[in-house]
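Asker: Provided below for reference: sequence and predicted model.
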Amino acid sequence: MEKLVTLLALLLYFGLVFGEISNKCVFPAIYNFGDSNSDTGGKSAAFRQVPPPNGLTFFGSPMGRVCDGRLIIDLIADRLELQYLSPYLDSVMANFRNGANFATAGSSILPGGYSPFSLEVQISQFLQFKKRTILLSDLSIPNNSKWSSSKVNIANPQDFSKALYTFDIGQNDLSYGFQHTHEAQVRASIPLIIDNFTQAIHQLYYEGAVNFWIHNTGPIGCLPYSVIDYPLKPQGLDGIGCIENQNKVAREFNEQLKDRILHLRAELPRAAFTYVDIYSAKYQLISSAKEQGFGDPLKFCCGWYNNGSEVACGQTAIVNGTEHGKACSDPTKYISWDGIHYTDAANVWLAKSILNGSFSDPPVPIEQSCSHSSTRV
């Protein structure tokens, strides 16, 4: 009897193991669209290089990221055993074998705002990228030709339909609205923002994309940059010191985004949509900062803001006899890097929290977030 129980236990174990493996998705590439939360060097390549001390903690030097190290998109690539994504706009040492990154800092879903690289532009860039990749792949180039090396770092055309398409964008639509209009106008703009996002998804779907990993927008009312000069303090703040009305609008945006994704699942039946509640993950981290080994979540490591005065991270200035702007000595104790962006340590915590499916709808790990029409092992 004991041997039978042992045998059954072994069979169950191997069944679970091999069943899990058989459901694992194979993502040969990632195509990412977004803003500074996932920009691995797009804005730096297009305009001005991100200065030190950005990148110092993990890379040892600036690597185009507005962070002291890795972003969540880097940790997604790590999890899927893919190389870090080269920015589409980067002309130096770019490698697109495992995908490309179209995100640029300041980007929004709607045109205008902080950056010219809206989601519409990013989608247009992808369409051109795909078309040129296929054309180049179809060329018959002799191995000894001076052009033969041009194929080494391009994408495999067959990977476009198997790739994971990731999105982290929308925060700047709300932030720019709060900065230049009023709360009621920001709220009224949400349906149009969601419509434009939906149009982008449809374009990619009709290009063969079927695997979508979509982050909602984070708690913008918890960004130290916003809280520091908020004129209604302490009124208007929630229990952990975040601006409640800004977070309320962010949650409304997220509700409409989630509802639209439900409709997209019905409209685009071949696709798999994973909605990632990054808002809740970030809010949980901020509200339990000390328990997670961080300091005050509303303080930041690099740069300085006070009563409208600003010293950007990477710069220093003497204000009233005191030098401001230098980075802290230990970024691992901070959630916020520069008052707007998260530190490498915070991004590692967030990635561990979301990649196992705990904050996802459906609640599956990223390795199982592909369409049934995609390749599995």
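Answerer: Cool, the structure landed.

Asker: going forward, measure contacts and count neighbours with C-alpha atoms only.
Answerer: Noted.

Asker: End to end on stretch 274-281, go ahead and measure it.
Answerer: In stretch 274-281, first residue to last residue: 15 Å (C-alpha to C-alpha, to the nearest Å).

Asker: Residue 339 versus the residue lying closest to residue 311 once chain neighbours are set aside, what's the distance?
Answerer: If the residues on either side of it in the chain are set aside, residue 311 comes closest to residue 304, at 5.0 Å by C-alpha to C-alpha, 6 or more residues apart in numbering. The gap separating residue 304 from residue 339 is 8 Å, by C-alpha to C-alpha.

Asker: before we move on, back to that, from memory the residue nearest to residue 311 sits against residue 319, does it?
Answerer: No. Contact criterion C-alpha atoms under 8 Å: residue 304 and residue 319 do not qualify, at 10.4 Å.

Asker: higher neighbour count, these two?
Answerer: residue 304 (22 against 10; other C-alpha atoms under 10 Å).

Asker: roughly how far apart are the more buried one and residue 297?
Answerer: Distance from residue 304 to residue 297, by C-alpha to C-alpha: 15 Å.

Asker: Next one for the comparison:
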Amino acid sequence: MMQKYLWIQIFVLLSSFSFSVETDYASIFSFGDSFSDTGNIVLIYGPARTDLVMTKPPYGMTFFDHPSGRLSDGRLIIDFIAEALGLPLLPPSFAANRSFEHGANFATAGGTALDRAFFVANNFTVMSPFNISLGDQLGWLDGMKPSLCGCKPGGCEGYFSESLFFVGELGWNDYSAVLLAGRGVDEARSLTPRVVGTIRAATQKLIDGGARTVFVSGITPMGCSSANLVLFAGSSEADYEPDTGCLRSLNLLSMEHNRQLRHALAQLGGARIIYGDFYTPLVELAATPRRFGEPRHSSDLRAN
């Protein structure tokens, strides 16, 4: 069910996005996790890793006709945004022999806001053996700057002023690292100020580097995720929201993250900052699936 929720969320997001941004961007630079990774994690692991699910059908089969490195059977939000702006689909930043004239995608599946060393030091479940946090992704951009804008008028500041920066859906994996370690929702929630502060600082760094439009998304309702509904199943009806069937405590965690993130972004200046609500459309679908052509089955929400 969560995959179906995601498609509704994509189209709701794009319907508002198309009316809220100009369409003359020369490039897009994207950061995040699996929601926007267009192949980096596959390239980082390399051909020796043959068990990655996104390298096999049915991934990629409904649009690309072959696995594309995306954790989707088709396109991602960042793909639809690029198409809406008349730009090519973003290549992963680790791709060889690719042009990054129109931007690059640094997002990597499993990416976190906080550095990997933090999770290791606190005995949380480490999501990846690689350093792929938001800070690492910003470092990759720094390393690419000489080839991106070394010869452009105004340097990187001039180039980036005509670019759209997308900071997508970070925080989910940070909280999952705590939850999967068995440390509980309260401890996961205690990280929210640190997670949000990291995203805010990264957004400010992009602005300081010349970005004039930055899209920053909140996180989806963690309590509606099919995997979380199984992994963290409640012991009583009170653990579930009566209108959605989603796990109450995890959705409250998502809402608190999004509340703090909106507040933090509102304090930034010097650029146009767009907040992407990835929460509300999915909760609306879970609560009223018939509005979107989906029958309501409690088993879909809690077990499948």
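Answerer: Everything's here; your move. All values reported here derive from a predicted model rather than from experimental measurement.

Asker: Trace residue 67 of structure 2 over to structure 1, please.
Answerer: In structure 1, the residue paired with residue 67 of structure 2 is residue 62, using TM-score structural alignment.

Asker: Distance check, that match against residue 70 of structure 1.
Answerer: Residue 62 of structure 1 sits 11 Å away from residue 70 of structure 1, going by C-alpha to C-alpha.

Asker: Compare neighbour counts for the two and give me the winner.
Answerer: The residue with more neighbours, out of residue 62 of structure 1 and residue 70, is residue 70; 25 against 22, by other C-alpha under 10 Å.

Asker: Can you give me every residue that contacts that one?
Answerer: By C-alpha atoms under 8 Å, 6 or more residues apart in numbering, the contact set of residue 70 of structure 1 is 55, 58, 343-344, 347-348.

Asker: now do 7 Å
Answerer: If you count contacts by C-alpha atoms under 7 Å, 6 or more residues apart in numbering, residue 70 of structure 1 has them with 58, 344.

Asker: how far away is it from residue 63 of structure 1?
Answerer: Counting by C-alpha to C-alpha, the gap from residue 70 of structure 1 to residue 63 of structure 1 is 9 Å.

Asker: Would you mind pulling the contact partners of stretch 159-172 of structure 2?
Answerer: Contact partners of stretch 159-172 of structure 2, identified using C-alpha under 7 Å, 6+ apart, comprise 25-33, 36, 112-113, 149, 152, 195, 210-219.

Asker: What is the distance between that stretch and the centre of its chain?
Answerer: How far stretch 159-172 of structure 2 lies from its chain's middle: 10 Å, per C-alpha atoms, centre = their mean, to the nearest Å.

Asker: try stretch 277-295 of structure 1
Answerer: The chain centroid and the centroid of stretch 277-295 of structure 1 are separated by 17 Å, computed with C-alpha atoms, centre = their mean.

Asker: next one: stretch 175-185 of structure 2
Answerer: 19 Å.

Asker: Which positions within that stretch qualify as buried?
Answerer: Within stretch 175-185 of structure 2, the residues that count as buried by 16 or more other C-alpha atoms under 10 Å are 175-180, 185.

Asker: of those, closest to residue 45 of structure 2?
Answerer: Nearest to residue 45 of structure 2, judged by C-alpha to C-alpha, of those is residue 177 at 20.3 Å.
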